[in-house]
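> turn this into a model:
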Amino acid sequence: MAAPSAKKAFALRLDPEVHKAIERLAAAELRSANAEIEMLLREALSARGIEVKRTPPPRRGRPPKAE
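You can find the predicted model right below:
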């Protein structure tokens, strides 16, 4: 069973035209729409002087062998 995600999930209602624009931008940046929205939010917060620390990425691969 997969570990629970550390990301917060919530419903977001967007104007369809805004969503289309985000999808186009995400495709151009080779990101998902969700990742693009997160990047846009981080940029907007940074522009207002609010820095948000990034959470460490999940560890990938197999755990080290116990000796």
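
> only C-alpha atoms from now on, for both contacts and neighbour counts.
Noted.

> tell me how many other residues crowd Ala33.
19 (other Cα atoms under 10 Å).

> isn't it right up against Ala21?
No. Applying Cα atoms under 8 Å as the test, Ala33 and Ala21 come out as separate, 9.7 Å apart.

> please generate a structure for the following sequence too, so the two can be compared:
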Amino acid sequence: MPAQSKKAFALRLDPALYAAIERLAADELRSANAEIEILLREALGRRGMSVKQSEAPKRGRPPKEES
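Model prediction:
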């Protein structure tokens, strides 16, 4: 498991709310999960709680080590 994994949990939403999130996510070219995360960050920011983005795990092949 990567060192920087995301917290997984069950989230029960009203189907109409989830459909609206899916439409918004499609308009923004994001997944519904990414859209929910953005909406939560925006809502927390409006309430004065800033949450910094965690450093994403690096993707691809690691750089070659110089000897």
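
> what about the strands in the second structure?
Here the second structure has no strands by DSSP state E.

> who's in contact with the residue sitting nearest the centre point of it?
In the second structure, the C-alpha nearest the mean C-alpha coordinate belongs to Ala34, at 3.8 Å (Cα atoms, centre = their mean). By Cα atoms under 8 Å, 6 or more residues apart in numbering, the residues touching Ala34 of the second structure are Ala25.

> just give me the match in the first structure for it.
Taking TM-score structural alignment for the superposition, Ala34 of the second structure sits opposite Ala35 in the first structure.

> tell me how far that match lies from Leu41 of the first structure.
10 Å (Cα to Cα, to the nearest Å).
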